[in-house]
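Peer 1: below is the structure, and that's it, no one-letter string:
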């Protein structure tokens, strides 16, 4: 078991890749009563075209199947896994993103029993046509609920503009129509391909003894048989290919228009994992400089009544794509996106982008990061989201400190390109008398 010390944050990680390919990371926190575990597969909503294990031809599965599979994993022949966790004093959950699916529990008691339950239920699938059909109605209601959510529709509206030819624009849960096509056989095909231990990682943080917990994991895995590992072949269009829908809109029963400006990243990202994390951190700081609560831009837009408290911005960098979205509720949606465009295109000369403000925001970001390290949930989820193998969450302290204005300018030059901006508007429905 590899031991990695991080003296700056006073943390020690224990890592090992098991013989079956499962990557295990343990972070003991003896001062905590709680233990939090996250079992993740590198399989998300965009992975809908691939070569199944032991086959040679690509297959296309229905949209939403990764999320559907996540739901079905908790239902077994002898009952609901949530009930087992509850009896063992644990709280369990799961979630699916564009690129991964995670199963988790948190507990202050019976850590070993809950860990074995987590490993066993995720590694013992049980699907039947009857239970699959039953689940379709439940997930259809969930999809409809999100379709009625204006902010959810706004987000996927801009994604559809930015990625019209990429599965990223499809709702993670799929559509009511697409999930009707899912069969038990489809679920087993996806499970057997993507839930192999070599495509998964297990992260445990809390009041644990590393050697004892690692023995529990190894003993558990030795009881199970898996196919030999093989590289997974996905068929995905490049997330950095040029080509967007410049503008679109829809109407919904809302009281005030909504607007979002999206930016699609098309410039190839740096090749090393550390450089990618530097780029991601610099982009985050850049958006705080331009649009954060202490920026002149946000204050000016707020005073002009162009934005309200709904104003938000977000930068995402994932497996093979990166994008940003800036949105608000506003009575002047067209003027809002024009103002945002002007700010982005003049970012290098903005009075908000200075060495002095960058230094202040770096201190704030570092303080927030160090404070977040007191949250087991934050640590586990950040480790799961960082697909990097040579850098970790604990390297972020050093990376924040080394960000310079030159790194900020690099993001401006490679990301803020007018041809990759897109607008999506949502207008109130007209009241019919």
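Peer 2: Thanks, I have it. Keep in mind that this is a model prediction, so the values were computed, not measured.
Peer 1: switch to C-alpha atoms for all contacts and neighbour counts from now on
Peer 2: Noted.
Peer 1: state the distance from residue 396 to residue 186.
Peer 2: As judged by CA to CA, to the nearest Å, residue 396 and residue 186 stand 40 Å apart.
Peer 1: please read the previous query as pertaining to residue 261.
Peer 2: Noted for residue 261: a distance of 37 Å to residue 186, by CA to CA.
Peer 1: neighbour count: the two, which is higher?
Peer 2: In this view residue 261 and residue 186 are compared by other CA atoms under 10 Å, and residue 261 has more residues nearby, 24 against 16.
Peer 1: please name every helix or strand in contact with the helix or strand containing that one.
Peer 2: Following DSSP states H and E, the helix or strand that holds residue 261 is strand 258-264. Contact partners of strand 258-264 among helices and strands, from 3 or more CA pairs under 8 Å, 6 or more residues apart in numbering; DSSP states H and E: helix 150-162, strand 322-329, helix 333-345, strand 421-428.
Peer 1: putting a second one here so we can go through both:
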């Protein structure tokens, strides 16, 4: 077992790679009452085309299957695993993103039992034709529910306007039609390919005794048999650098229009550290100009183009990246045009050294406060680990940034053919 020390943050992470390839990270926080565990596979909704383990030819599976698989793993032949966690005083959950699927629990007691349950239920799949058919109805309802949510439609509509071919444009849950084609065999194919321990990470943070817990995990994994796992071959379509649709809109029963501006980010060839740097700079620059204390936000608000629903976010990963800004507006076209002008205008703005120092201090403060949350530490540690970065290297990464870095980033950031506008407009009476 290796001990990674981060003296600046006064943290120690205990790390071990099991014989089967599972990477385990433990962070002892004895001052915390709650312990949080997350068991993650490097497999998300965009991984639709791949070569199954033991096969020679690639296949394309139905959209939404990673999310479907997440649902089905909780259901065993004789019980629902949620009940196991409840009996042990734990709250359990799971989520599927574009790039990963995670299973998690939080608890203040019976940590060892809950870790055992987490490992055992994820590593013991049970799918039957009957239960798969039943799940199709449940997930169909979930998809229809999201289809009725204007905020969700605005978010995914913007991504669909940005991307031509890449599966990031597909809703994580898939469509009603796509999930109805999923079979039990499809689930086992995806499980056997992507749920091998060597493609997974276990992270536990909280009131734990690292040596004893690592021994328990080691013994748990040694008691199970896993075949050797070759590298997984995944395939993604060629994606143009330009957006798919510069402008697109839909109508829904809303009283106020939603106007979103998306920027298609170029992540091709970026290393983990480069992705981190771009993510930090993007979030800091957007915060500086578009947060409630920012000059651009103030202008938009004074001109009655936005309300408190206005928001922005950047997501950068190994295969895709996007930035989205917008919200409710009584003047959706005017808002979209002004945001686009502001984004282009960033090239002419120069952030003074003193202002950039304040931006860094604010970012550091936000990061340090977030480290009080076990959920944040666990989720972000795994997120960064999968792109080749350590969570506890984020602080020195922020500290190393300069105003010149921000200027260089802005100069290559915004291009006309990488911006798309998506709007949800009220239906005409």
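Peer 2: On my side now, so go ahead. Nothing here was measured: the structure is a model prediction, and the numbers come from that model.
Peer 1: work out the TM-score between the chains.
Peer 2: Counting by TM-score structural alignment, normalised by the length of the second structure, the TM-score of this superposition works out to 0.97. Behind it: 429 aligned residues with a CA RMSD of 1.4 Å.
Peer 1: sorry, back to before: give me the mean distance between the strand holding residue 261 of the first structure and the second structure.
Peer 2: Once fitted to the second structure, strand 258-264 of the first structure is off its aligned match by 0.6 Å on average (mean CA distance after the TM-score superposition for the first structure).
Peer 1: so how far is that strand from its chain's centroid?
Peer 2: Strand 258-264 of the first structure has its C-alpha centroid displaced from the chain centroid by 19 Å (CA atoms, centre = their mean, to the nearest Å).
Peer 1: one more: stretch 133-150 of the first structure?
Peer 2: 21 Å.
Peer 1: who touches that stretch?
Peer 2: With contacts defined as CA atoms under 8 Å, 6 or more residues apart in numbering, stretch 133-150 of the first structure is touched by 68, 72, 152-153, 173-176, 179-180, 252, 254.
Peer 1: count of residues packed around residue 339 of the first structure?
Peer 2: With neighbours defined by other CA under 10 Å, the count for residue 339 of the first structure comes to 14.
Peer 1: can you find the partner of it in the second structure?
Peer 2: Taking TM-score structural alignment, residue 339 of the first structure has residue 338 as its aligned residue in the second structure.
Peer 1: about what we covered before: now, which of the contacts of stretch 133-150 of the first structure sits nearest residue 61 of the first structure?
Peer 2: When the contacts of stretch 133-150 of the first structure are compared for distance to residue 61 of the first structure (CA to CA), residue 179 comes out closest, at 10.0 Å.
Peer 1: in this structure the closest one contacts residue 65, no?
Peer 2: Yes. Under the criterion of CA atoms under 8 Å, residue 179 of the first structure makes contact with residue 65 at 7.1 Å.
Peer 1: which stretches of the stretch 151-300 of the second structure form strands?
Peer 2: Secondary structure of the stretch 151-300 of the second structure, counting by DSSP state E, counting those that start in this stretch: strands at 200-206, 234-235, 247-252, 257-264.
Peer 1: on average, how far is the first one from the matching bit in the first structure?
Peer 2: Taken over the aligned residues, the distance from strand 200-206 of the second structure to the first structure averages 0.4 Å (mean CA distance after the TM-score superposition for the first structure).
Peer 1: residues contacting that strand, please?
Peer 2: Contacts of strand 200-206 of the second structure from elsewhere in the structure, counted by CA under 8 Å, 6+ apart, are 22-30, 32-42, 374, 377-378, 381-382.
Peer 1: tell me how many other residues crowd residue 63 of the first structure.
Peer 2: Residues contacting residue 63 of the first structure under the criterion other CA under 10 Å number 26.
Peer 1: residues contacting it?
Peer 2: Residues touching residue 63 of the first structure, when contacts are defined by CA under 8 Å, 6+ apart, comprise 45, 48, 170, 172-175, 178-179.
Peer 1: out of those residues, the closest to residue 99 of the first structure would be?
Peer 2: The nearest member of those to residue 99 of the first structure, counting by CA to CA, is residue 45 at 6.3 Å.
Peer 1: any idea how many residues pack against the closest residue to the closest one other than its chain neighbours?
Peer 2: Ranked by CA to CA, 6 or more residues apart in numbering and with sequence neighbours excluded, the top spatial neighbour of residue 45 of the first structure is residue 98, at 4.7 Å. For residue 98 of the first structure, the number of neighbouring residues by other CA under 10 Å comes to 21.
Peer 1: residue 98 of the first structure and residue 174 of the first structure: what is the separation?
Peer 2: Residue 98 of the first structure is 11 Å from residue 174 of the first structure, where distance means CA to CA.
Peer 1: residue 212 of the first structure too?
Peer 2: With CA to CA as the criterion, residue 212 of the first structure and residue 174 of the first structure are 41 Å apart.
Peer 1: settle it for me: which of those two has more neighbours?
Peer 2: The residue with the greater number of neighbours, taking residue 212 of the first structure and residue 174 and applying other CA under 10 Å, is residue 174; the counts read 20 against 10.
Peer 1: coming back round to it: secondary structure class for the residue nearest to residue 45 of the first structure?
Peer 2: Reducing the assignment to helix, strand or coil with DSSP: H, G, I helix; E, B strand; the rest coil, the entry for residue 98 of the first structure is coil.
Peer 1: so what's residue 189 of the first structure up against?
Peer 2: 52-53.
Peer 1: what's the match for it in the second structure?
Peer 2: When the second structure is aligned by TM-score structural alignment, the residue opposite residue 189 of the first structure is residue 189.
Peer 1: against residue 198 of the second structure, how distant is its match?
Peer 2: In this structure, residue 189 of the second structure lies at 16 Å from residue 198 of the second structure, with CA to CA as the measure.
Peer 1: tell me which element the equivalent of residue 379 of the first structure over in the second structure falls in.
Peer 2: Under the alignment (TM-score structural alignment), residue 379 of the first structure pairs with residue 377 in the second structure. When elements are defined using DSSP H and E, residue 377 of the second structure is found to belong to helix 374-386.
Peer 1: in that helix, which residues are buried?
Peer 2: Neighbour-count burial for helix 374-386 of the second structure, counted by 16 or more other CA atoms under 10 Å, picks out 374-375, 377-384, 386.
Peer 1: who does whichever helix or strand comes after that helix touch, helix- and strand-wise?
Peer 2: Remark: after helix 374-386 of the second structure, the chain's next helix or strand is helix 394-400, criterion DSSP H and E. Applying 3+ CA pairs under 8 Å, 6+ apart, one finds that helix 394-400 of the second structure makes contact with helix 272-290, helix 353-370.
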